Structure formats: structure tokens, C-alpha cells
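A.B. asks: missing the sequence, but the structure's below:
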């Protein structure tokens, strides 16, 4: 079983492999918006995190976190409901129908919240320690505002759910200039959990347990800011290879006291 379910709440989740089996990836929870907002605000204002993230505003306010979480809850409500229905109805179905249901592809990844599991089996004491996202790729290596960019973005967006040619990326959509771009370096992990291999295994779980079997993902790209050794290692451990470096691609950010930054584009070469 690639997707697990909390027996009390019926919440679907992914579980990281050992030695990080106490870490799970869940959808955002309506009943924990306050707690998740507090954790997110702390991480995204930490100097060990925010310099590598171009997307989230800085300083990151509670209002930003609340709005983000509520948006993601709404965006993923249908997918979560479909998974819960799949779980609840599975005992009444035969094996053939189960295989057919599990082969129905999803067009998104509802698993965003990296959580450390608490003692309460309902998940009430789980702690948000980071976020990971998976969306359709925006081809930001192509010249901005060009007709070529508009063409490939439209083509990738219009491909139907489950199509093998869809190009995906790890990250979320942020605004740079007058266009939207998807950047890998919007994913983050709390500094209290750096250096433990958690993000590497989170990427592995999302790819292996969800994106490949439930989204029919075949193509995946990502990026990191030059100098972010931690992100570079995450990609390398998950069989990504460098395909290009874009010098001074990210604009200056006066609020973060950052100059222009270069990014490295990475491409996934398949499951190990």
C-alpha cells in the first residue's frame, strides 16, 4: 500500500522509510490551521531558511500562512475526499475492482505537510516541520514573456490527467515579474530537522508512493539556488542530474538583503 490511512480520522498520508518512519506527509488540516501557521511562520522567518526561498514573502506573517493553508485545503479537498472514499469502500470491493480504482490517476499531489508524529493516534499532536509540493512545470528556463514560453506552458497545462508527457516539478507557483514560475526552492524544512535526511526521504516518498503510481509521472524537474548544498544533495540522492545553470536568474531582494542569485536546473532520471 503506497498511501496509508489514519484509522481514527481516515486521513490519507505518506510515510517516510526508515530511519525516518516517525515522519509522515499529510494534506493540510482544517482543525490545525493555527498550529500549522505558527510552525510555518517560525520556519519561514528563520535566517537558516528564508535566504534560499524566493517565493514566500519576507517577513512571513501569520496572515500569509493562514491564507496559504486555507487555499491548499480547498485545492485538495476533492482529492482527499476521493482517497477517503477509496479507503472506506475498499473492503466491499473485489480484488479486480480494487486494482481498477488504484489505477485511476490524480492530477495533483494533496500531500504537502511534512509532520513529525506525536503520541496521540488521532494526529492531534503531530508537528508541522516542513512542506513539499508537486505541480506542473513552468519551463522557466525559457525566455520570459516570450511566445515560446507561452506555447510550452499552455501545452503542458492542457495535457489530460495521467498523461505520460506531463512535465512536473517539485515546488509551488510564485510570481516573478509579470509571469508565474514554479521554483523548487519554495519547499522547506524546519532548521531543527536539518541534516537528518528527512527531505531526501520526503522527495523519495512523494515520487515512489504517489507521483509514479497515482499520477503516472514520467518527467520531473526541479531547481535550487547556487550554494544551497542541502538541496543539491536532496536531488542527487533521488537520481536527479544537472541540466543547466542560469546565472543571476533570481532578482535582487532588498527585504532579505539578497542580490541576484543563480539557479541550477535538475532533471529526474527515474526510480533507483
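C.D. replies: That came through, no problem. Keep in mind it's a predicted model, so treat the numbers as computed, not measured. Numbers count the residues shown, from 1 in each chain.

A.B. asks: alpha carbons only for contacts and neighbour counts from here, please
C.D. replies: Fine.

A.B. asks: where along the chain do the strands fall?
C.D. replies: Here the chain has its strands, by DSSP state E, at 4-5, 12-15, 23-26, 113-116, 127-131, 134-136, 167-170, 172-176, 179-183, 188-189, 219-225, 240-250, 261-268.

A.B. asks: is it possible to get JSON lines of those that adds distance to residue 35?
C.D. replies: Output for those, formatted as JSON lines (distance: least, CA to CA, whole Å):
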{"stretch": "strand 4-5", "distance to residue 35": "21"}
{"stretch": "strand 12-15", "distance to residue 35": "18"}
{"stretch": "strand 23-26", "distance to residue 35": "14"}
{"stretch": "strand 113-116", "distance to residue 35": "12"}
{"stretch": "strand 127-131", "distance to residue 35": "8"}
{"stretch": "strand 134-136", "distance to residue 35": "23"}
{"stretch": "strand 167-170", "distance to residue 35": "25"}
{"stretch": "strand 172-176", "distance to residue 35": "22"}
{"stretch": "strand 179-183", "distance to residue 35": "26"}
{"stretch": "strand 188-189", "distance to residue 35": "16"}
{"stretch": "strand 219-225", "distance to residue 35": "28"}
{"stretch": "strand 240-250", "distance to residue 35": "32"}
{"stretch": "strand 261-268", "distance to residue 35": "32"}
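
A.B. asks: next one for the comparison:
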């Protein structure tokens, strides 16, 4: 079976993705000292091997998809008590459906990257920015195709550590539903690269990986290595439940500032995650690219 990640595009002007030598799976290594051992990859719903291998002990034949890992982690109280989205109980069927959607999104972004880098390469080789007064259009992509945090082991296998994704904000902190819908719709009308777009993060990390600074490095990597230089992202905001101290520390370490606190904003009982309500804390960060400083 051909690898879903194989591409004929020459990535001379590619964003900073790497490609696994055995599986050809794209990945983004975390900022030092974690990368390349710890990396971000696309979600997996099947083995990303380029071809079947008769040796069952080959490292890339040991790669599993993410269904079991998602079910395991989303049913841990240490994780679901800090998330507002996933259902409880989190089932295998839901995991497979979720992975199908995320895989489709990831592949669409990889395809976009191939198209855009090919066009960009042609413009540069034609001397557009050197021999004429017309500047070469900036390479800008609409999203990031990698999101799952994994740790590569010495035997070639890897361990699922968590998930961290970047998307346009849906402004969960806005209590008025009509205003929230209006702001969300407006946020999605902007063309990619528009500095008015507000981006947000969603994330969780395996309890086994807590206390190592991995999520802080993940957010740093996504902002500095991808969102700002590749997506031209400038505005970020995140909402964390008041009792989610870990996530708040992650964003404070990454230059976010607390801008608002909302009491009783999340109905825990309605979400099946306890009794009463929880507050929300809103953090925000604005950045400039090196060229704008």
C-alpha cells in the first residue's frame, strides 16, 4: 500500500516539516531540548508505512493508529475534567469518526502545502523578486497538518503523548450566543494570512508526560516555527477552566497575558464532568514576525 504521505513535490521552499525516513510521515520536531525525539505528527487511523513489510519485527510495522490511545486518555479524569468538548464516555466508534475527520483535514493541508510550495518555488526560480519590481508573494498556509505529540523510542516505535492543535477561535468566552456566532463567522471570513484572524489552541497531555515541560515546548514550537512564519498568524487567545492550572502555566510561559475571568461559565453537570459550574480564564498574545519588528 502506498504511503498517504508520499508526494512528488520538491520541497525546496517547504515549511519546516521533516519526513520520517522509514514511513515518510511528516513531522515537526519540538523546540530544543525535546526535538527531534519528541515531535508533532498527523493523527493516525492506519499504519503510515510506504509498503507492506514481511518482517513483523520491523520498527515501522509496530506503529499503531491512535484509536486506542484516544479512548484511553479521554476516559481519564485527569484529562476529561479539563476539556469541554469530547463526550463521555469516549468510545472507540467516536475515536474512529474523529480521526477520519482530522486525517482528512491534515491531508488537505499537506496537499495545500505541496501546491503552494510548488508555485512559490516557480516564482522564485523565475526571479520574480530579483529581476522585477514585483515582490514574490509570501508563502502562507491556512493551517498546520501536524498536531499529535509523540515520543520516538530507540527501537523505532513511538509513544502517543497527547494532542495540541491550532485553529481559528470560536470565542467560547462570549456568553451571548448570537454575538459568539457573529464573531466566529467573521473570524472565518478572513482570507488566510489576514492579521485580524484570532487563533486558539486545544490540547491535552498524557499524565505520564506531565512535569517535563513538553506542552510548553509544543505551544512554543507551533507559534514560533509554524503559526507565525507559515500561517502569518498574529493574534492568539485561549480559554482555560479556572481549575486547569497546568494549561494556564503553559500559556503564561509562552508570553500570554490574562485578560479576562468569567465566573460559572462552564456547566460541568451538563458536560457530564461533575457538579456545579466552573469559571473560565481568557489569555491572549499578539506577535509580530521578525520582518515586522
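C.D. replies: Looks like it came in fine. These numbers come from a predicted model, not from an experiment.

A.B. asks: what does the TM-score come to for these two?
C.D. replies: Scored against TM-score structural alignment, normalised by the length of structure 1, the superposed chains reach a TM-score of 0.82; 253 aligned residues with a CA RMSD of 3.0 Å.

A.B. asks: okay if I get the strands of structure 1 as TSV plus mean neighbour count?
C.D. replies: Shown next, in TSV, are the strands of structure 1 (neighbours: other CA atoms under 10 Å):
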stretch	mean neighbour count
strand 4-5	16
strand 12-15	22
strand 23-26	24
strand 113-116	23
strand 127-131	22
strand 134-136	22
strand 167-170	22
strand 172-176	16
strand 179-183	20
strand 188-189	22
strand 219-225	23
strand 240-250	15
strand 261-268	20
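
A.B. asks: which of those sits closest to residue 52 of structure 1?
C.D. replies: Closest to residue 52 of structure 1 of the strands of structure 1 is strand 219-225 (CA to CA; 6.5 Å).

A.B. asks: which strands and helices lie in contact with that closest one?
C.D. replies: Applying 3 or more CA pairs under 8 Å, 6 or more residues apart in numbering; DSSP states H and E, one finds that strand 219-225 of structure 1 makes contact with strand 167-170, strand 179-183, strand 261-268.

A.B. asks: quick revisit: the strands of structure 1: which one's closest to residue 154 of structure 1?
C.D. replies: strand 134-136 (10.8 Å).

A.B. asks: what's the mean distance for the closest one versus structure 2?
C.D. replies: For strand 134-136 of structure 1, the mean deviation from structure 2 after alignment is 0.9 Å (mean CA distance after the TM-score superposition for structure 1).

A.B. asks: and that strand, which stretch of structure 2?
C.D. replies: Per TM-score structural alignment, the counterpart of strand 134-136 of structure 1 in structure 2 is residues 166-168.

A.B. asks: any idea how far the residue sitting nearest the centre point of structure 2 lies from residue 235 of structure 2?
C.D. replies: Nearest to the geometric centre of structure 2 sits residue 165, at 2.5 Å (CA atoms, centre = their mean). Look at residue 165 of structure 2 and residue 235 of structure 2: by CA to CA, to the nearest Å, they are 15 Å apart.

A.B. asks: please apply the same query to residue 241 of structure 2.
C.D. replies: 20 Å.

A.B. asks: try residue 243 of structure 2
C.D. replies: Computed as CA to CA, the residue 243 of structure 2 to residue 235 of structure 2 distance reads 25 Å.

A.B. asks: now do residue 93 of structure 2
C.D. replies: Look at residue 93 of structure 2 and residue 235 of structure 2: by CA to CA, they are 35 Å apart.

A.B. asks: having no further points to raise, I will conclude here.
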